[in-house]
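Engineer: Structure for this input, please:
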Amino acid sequence: MIEILTGSALNTVQDLGRPRAMTMGVARGGAMDACALMVGNALLGNDAHDAGIEIAFFPFRVRFHKRVNLALTGACGPVRLDERMLPANWAITAQPGQVLAIAPPLRGARMYLAIEGGIDVPVVLGARSTDLKGGFGGFHGRALNKGDMLPCHPASMMIPEGGYGLAVPLSLPCAEETVVRILPAAEYEMFVPQARAALQSGIWSLTPSINRTGYRLDGPSLDLAVPLGLFSHGIVPGTIQVPPSGKPIIQMADANTCGGYPKIATVVEPDLRLLAQSSVGSIVRFVEVTREEVVTEMRAQALRSEQLIVELASLRRTLIPWRSQSCPA
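Structural biologist: Purely as a prediction, here's the structure:
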């Protein structure tokens, strides 16, 4: 079991979400930085879809009540297992009674705690992710509170004393600004030329109005050429909508499944994680790319992920099963 020692409305159990449920009006959900969670699962030999804990409020502390293998990925900052400092993107064994303490990140905004075998919560609509709007999935359909006890699987392999991790860290947004790539959306041509130019040339900042559903930006006003009334229609994570205020909203992991605001652009899937790792006040810049460039990048990213999984699987084959050890469980 894992005992949560610090509660927050922002820390939840997440996996890779429910993309097929969007046809039923259910948000895709899942980890805001899916790449970080997948790397954590890969470090432990988990299935890519196993659930972990998304940590967006710090400091965060948990106590382990059984021996478990864990991995921490995502944002970089001070992390201690009792008195041992842990590197970023690292896997290690926690013993019963040990406390993991995570301080606010120095770079990035979200960390992911993966456990060997995944967090053992029920599958709802095809996933273990917490849907905060719907109040289902994850741990009782809500954020984690102090005193919660999460079921998890015991360690099956003996990780070396110091643990192991990635030699090359995961990419995180630059301290100065976050650059994300976009594709024009359905109503792009209906905005005035100055608005289309300002989308890329303007300096945008993340306002305090950000959550798992969407990020509201502050910057130049994006005006339509003529007033436009739209019926609500399907939208997805990455959609950039422009309400009457002219200030854009980027739909994130818990994106609404439909909306009527005009859409000026869409953030490409690989760059949503960069936004997820950006904090309030961060500067955001948009760069338009072609669909072909995005497809090429996504294929290369998938290949790199496959290679990483193969390399980590080879490393784990050198580890010793716990069942062959004489020490008590």
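Engineer: going forward, measure contacts between C-alpha atoms and count neighbours the same way
Structural biologist: OK.
Engineer: Tell me where the stretch 101-250 of the chain has helices.
Structural biologist: Along the stretch 101-250 of the chain, the segments classed as helices by DSSP state H, counting those that start in this stretch run 193-201.
Engineer: what about the strands in it?
Structural biologist: With strands called from DSSP state E, counting those that start in this stretch, the stretch 101-250 of the chain shows them at 107-115, 149-150, 157-158, 164-165, 178-184, 204-210, 214-218, 233-234, 239-241, 249-251.
Engineer: nearest to Leu308, of those strands?
Structural biologist: Closest to Leu308 of the strands of the stretch 101-250 of the chain, according to CA to CA: strand 164-165, at 11.3 Å.
Engineer: and this one, so I can compare the two:
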Amino acid sequence: MIEIIETGPFNTIQDLGRPGYRDIGVTASGAMDPLAVKIGNILVGNDDDAAAIEVQTFPFKLRFGTGAVFAVTGADGSPVLDDRELIAWCTHVAEPGQILELKQPPRLARAYIVFRGGLDVPVLMGSRSTSLRGGFGGNAGRALVNGNRIDFGTSADALPLPAGGLAVVEPAVALKDVFPAPVDGVLSVRAVVAGEHELFAADGEAFWNQSWRISSSSDRTGYRLSGEPIKPTATVEMRSHGVVPGVIQVPPAGEPIIQMSDANTAGGYPKIAGVVECDLWRLGQARIGTRLRFVRSTHAEARAVEQAVARYVEDVRRTSQMVKRALKAMA
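Structural biologist: The predicted model follows:
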């Protein structure tokens, strides 16, 4: 069990989301950086979609009411357990009464605290994720507040851990050839052309050729981008259509919106492009004010990135199981 002792707004319980209900108006929700949750769960021995705490406002502190195995993934920076700095992307053991603190990370936006056994909150429509807009899931549909107490779930993984913890090379480093670092502070994001791209004519090229800034009017629903407005060649009246995370729509003012984890289930703005799914975790770690440039991609390139990420995840899974089994055999 854990008790929240210091938190800011919008820190929530999230897993990999609840896809499959958009036809009845239910957004998928889920972690803004699903790769961080998946890797954290592998490290502590959970199923990939076990619930974790998503921290996006800092500092954040919790007290362990019982002993626990945990890992902190996602944002850069070092977690602190009872004033002792820990390594991120690594398993650790906490004793009852110890306090875990996450301070403001230097560059990135969101950290994830993953516990062996996950968090024991109700499963609604196949997920434990919090939907703040819907008011359900996670912590009774609300952000975490001081005093909240949350139990751990049960874990089938009883394999031992190395004395120094089980660590992994984080995705940004392990996959640096796939996800290049920002150049001059500009983050490159792969996207494919979407259905209404041709409506923008020359402005369509302006979308790709300029850098955009994530505005302060951004949240888990969508990132609003600031830049030189782009507009279709003629006013187009469109019926609402289904949208998913990664879709980039252009409202009448001409500044695009990227749909994110709490994306609307439908919308009528024209779609100029769609971020490839495997790049969404990078957007989930982008702060307000981050500059972006969209790189025109193809479905084949998107598939290649997907395969590279899948190989990385499976390598982490295989190595984790191999180390734990070796330790068990030595016991």
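Engineer: Now compute the TM-score of the two chains, please.
Structural biologist: Here the TM-score of the superposed chains, computed with TM-score structural alignment, normalised by the length of the first structure as the reference length, equals 0.93; 320 aligned residues with a CA RMSD of 1.7 Å.
Engineer: Same list (the strands of the stretch 101-250 of the first structure) but as TSV, adding mean neighbour count.
Structural biologist: Supplementary listing: the strands of the stretch 101-250 of the first structure in TSV, determined by neighbours: other CA atoms under 10 Å:
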stretch	mean neighbour count
strand 107-115	26
strand 149-150	17
strand 157-158	20
strand 164-165	18
strand 178-184	20
strand 204-210	17
strand 214-218	21
strand 233-234	12
strand 239-241	26
strand 249-251	24
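Engineer: And those strands: which comes nearest Val310 of the first structure?
Structural biologist: The closest of the strands of the stretch 101-250 of the first structure to Val310 of the first structure is strand 164-165. By CA to CA, the value is 14.2 Å.
Engineer: distance from that closest one to the second structure after superposition?
Structural biologist: Superposing on the second structure and averaging over aligned pairs (mean CA distance after the TM-score superposition for the first structure), strand 164-165 of the first structure comes out at 1.7 Å.
Engineer: so where in the second structure does that strand end up aligned?
Structural biologist: Residues 166-167 of the second structure are where strand 164-165 of the first structure aligns, with TM-score structural alignment as the criterion.
Engineer: any idea how far that stretch is from the chain center?
Structural biologist: In terms of CA atoms, centre = their mean, to the nearest Å, the gap separating the centre of stretch 166-167 of the second structure from the centre of its chain is 21 Å.
Engineer: From the rest of the structure, what touches that stretch?
Structural biologist: Residues from elsewhere that reach stretch 166-167 of the second structure, judged by CA atoms under 8 Å, 6 or more residues apart in numbering: Leu43, Trp89, Cys90, Thr91, Ser320.
Engineer: Look through the first structure and tell me its longest helix.
Structural biologist: As far as residue count goes, and with DSSP state H defining each element, the longest helix of the first structure is helix 291-316.
Engineer: Show me which positions of it end up buried.
Structural biologist: Within helix 291-316 of the first structure, the residues scored as buried using 16 or more other CA atoms under 10 Å are Val294, Ser305, Leu308, Ile309, Leu312, Arg316.
Engineer: For it, name the packing helices and strands.
Structural biologist: helix 34-44 (3 or more CA pairs under 8 Å, 6 or more residues apart in numbering; DSSP states H and E).
Engineer: The helix it packs on vs the second structure, average offset?
Structural biologist: After superposition onto the second structure, the average distance of helix 34-44 of the first structure to its aligned residues comes to 0.4 Å, using mean CA distance after the TM-score superposition for the first structure.
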